[in-house]
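Q: Sequence and predicted structure are below.
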Amino acid sequence: MAINVLTLVGSLRSGSTNGQLAEAAVAHAPEGVEVTLFSGIADLPFYNEDIDVEGQVPAAAAKLREAAGSADAFVLVSPEYNGTMPAVLKNAIDWLSRPFGAGAMTGKPTAVIGTAFGQFGGVWAQDEARKAAGIAGANVLEDAKLAIPGSLTRFAELHPKDDAEVAAQVSEVLVALKGAAEKNLVAQG
């Protein structure tokens, strides 16, 4: 049985290096890991408790929650916008955090990776994403990190999936998620 890792990308731009990094995760998933890219993040309305009513949840949010509910683990891929994570990624985390204490991320292993043009590879944004996911109930793996600096130059002519160093690093993150997800499944019986 493969571990299902749901991946949320915080960039909506076509050709995004973070989107490409998520594609690298799909391409280099280790044996026993299936990486699924969630494609509806742009369709999510901003979280509002008034519209989060059982039986009336917006279709895009219901689709996200359904995908997250069947996931064993998560990879959040975050660029850095003005020193923090993009609003679309935070909004997705907000939708997954409800109902409080029983959201779709609760207890599930989660890793945050990303790339940015700056010299630190978006670590501020990734730290914020880890913080938000942890508060949402996720089991954030603090040691499963990947921040790649200089994205625009590093990936100008080379897709991240074709970069041997990136491929190995992404695979390491997924191996860590697999181990944590397997422990969860054993604990659940």
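A: Okay, I see it.
Q: all contacts plus neighbour counts: C-alpha atoms, from now on.
A: OK.
Q: Enumerate the positions of the helix or strand where residue 91 lies that are buried.
A: If you go by DSSP states H and E, residue 91 is part of helix 87-96. Residues of helix 87-96 classed as buried: 88-96 (neighbour count, 16 or more other C-alpha atoms under 10 Å).
Q: now stretch 175-189
A: Within stretch 175-189, the residues scored as buried using 16+ other C-alpha under 10 Å are 175-178, 180-182, 184.
Q: same thing with stretch 95-102?
A: Buried residues in stretch 95-102, counted by 16+ other C-alpha under 10 Å: 95-98.
Q: what does stretch 99-117 give?
A: By neighbour count on 16+ other C-alpha under 10 Å, the buried set for stretch 99-117 is 103-117.
Q: then this one, side by side with the first:
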Amino acid sequence: MATNVLTLVGSLRSGSTNKQLAEAAVANAPEGVDVNVYEGLENLPFYNEDIDVEGQVPAAAAELRAAAGAADALLLVSPEYNGTMPAVLKNAIDWLSRPYGAGATSNKPAAVIGTAFGQFGGVWAQDEARKALEIAGAKLVEDAKLSIPNSVVRFAETHAKDDAEVAGQVAGVLKSIQVAAEAN
């Protein structure tokens, strides 16, 4: 049985290098790992406890929760916006963390990777996403990290999935996630 990794991309832009990185994960997943990139984060309303009522949860939030609940692990792919993760990714974590203690992130193996234009590859954003995931109850896969700097230049002519170094690094991250999910 394959390990199902639900992947959330924090950039909504069609030409996003982080979307490319998620596509690289799909294309280079090791045997026994299925990577599913979630579509629809742009449809999530901002988290509001007033609308998070049983039987009345917005459809977009219910769909995200169902997809995450069915997954064996989570992979977040985050750009860095003003030194932190994008609001769309934080909003998704907030929806997935509820109900408190029993949300779709509870006890679920999770990792964060990403790429950014700057020289550090978005590590601040990734650290913030890891912090939010951990507080939301996820089990962080500590050795599953990847920060790719200078993304605009690096992926200007080569898609991330076709970059041999990136392909190998992404496969390594997914293997670590698979091991954690199987041990969970």
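A: Received the coordinates, thanks. None of these values were measured; they are calculated from a predicted model.
Q: Could I get the TM-score for this pair?
A: Overall, the chain-to-chain superposition scores 0.99 on the TM-score scale (TM-score structural alignment, normalised by the length of structure 2); 184 aligned residues with a C-alpha RMSD of 0.4 Å.
Q: and the gap between residue 147 of structure 2 and residue 170 of structure 2?
A: Noted for residue 147 of structure 2: a distance of 10 Å to residue 170 of structure 2, by C-alpha to C-alpha, to the nearest Å.
Q: let me redo that: residue 93 of structure 2
A: 22 Å.
Q: try residue 49 of structure 2
A: 36 Å.
Q: List the contacts of the most centrally placed residue in structure 2.
A: With distances taken as C-alpha atoms, centre = their mean, residue 76 lies nearest the centre of structure 2, 1.2 Å away. Contact analysis of residue 76 of structure 2 by C-alpha atoms under 8 Å, 6 or more residues apart in numbering lists 7-10, 110-114.
Q: need the longest helix for structure 1.
A: helix 164-188 (DSSP state H).
Q: just how off-centre is it within its chain?
A: Relative to its chain's centre, helix 164-188 of structure 1 lies at 13 Å (C-alpha atoms, centre = their mean, to the nearest Å).
Q: which residues are in contact with that helix?
A: Residues contacting helix 164-188 of structure 1 (C-alpha under 8 Å, 6+ apart): 3, 24-25, 28-30, 32-33, 72-73, 108-111, 141, 144-146, 160-161.
Q: now do stretch 46-57 of structure 1
A: Stretch 46-57 of structure 1 is contacted by residues 58, 91, 94-95 when judged by C-alpha under 8 Å, 6+ apart.
Q: ditto for stretch 33-45 of structure 1
A: Under C-alpha under 8 Å, 6+ apart, the answer for stretch 33-45 of structure 1 is 2-9, 12, 22-23, 25-26, 29, 58, 60-61, 63-64, 67, 88-89, 91-92, 174, 178.
Q: How much space separates the residue sitting furthest away from the middle of structure 2 from residue 61 of structure 2?
A: Largest separation from the mean C-alpha position in structure 2: residue 55, at 26.9 Å (C-alpha atoms, centre = their mean). Look at residue 55 of structure 2 and residue 61 of structure 2: by C-alpha to C-alpha, they are 12 Å apart.
Q: residues of the lengthiest strand in structure 1 that come out buried?
A: Assignment by DSSP state E gives strand 139-148 as the longest strand of structure 1. Across strand 139-148 of structure 1, burial judged by 16+ other C-alpha under 10 Å covers 139-141, 144-148.
Q: Next, format those as CSV and append distance to residue 16 of structure 1.
A: Below are the buried residues of strand 139-148 of structure 1 laid out as CSV (distance: C-alpha to C-alpha, whole Å):
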residue, distance to residue 16 of structure 1
139, 27
140, 24
141, 25
144, 22
145, 19
146, 17
147, 15
148, 14
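Q: Looks like residue 28 of structure 1 contacts residue 161 (just checking).
A: Yes: contact between residue 28 of structure 1 and residue 161 holds when scored by C-alpha atoms under 8 Å: they sit 7.4 Å apart.
Q: what about residue 139 of structure 1, distance to residue 47 of structure 1?
A: As defined by C-alpha to C-alpha, residue 139 of structure 1 lies at a distance of 22 Å from residue 47 of structure 1.
Q: ugh, wrong one, I meant residue 156 of structure 1
A: According to C-alpha to C-alpha, residue 156 of structure 1 stands 35 Å off from residue 47 of structure 1.
Q: Secondary structure class of the closest residue to residue 111 of structure 1 other than its chain neighbours, three-state.
A: In this structure, residue 111 of structure 1 finds its nearest non-sequential neighbour in residue 75, 4.9 Å apart by C-alpha to C-alpha, 6 or more residues apart in numbering. What DSSP: H, G, I helix; E, B strand; the rest coil gives for residue 75 of structure 1 is strand.
Q: which residues touch the counterpart of residue 75 of structure 1 in structure 2?
A: Here residue 75 of structure 1 is matched to residue 75 in structure 2, going by TM-score structural alignment. Taking C-alpha under 8 Å, 6+ apart as the criterion, residue 75 of structure 2 is in contact with 5-8, 110-113.
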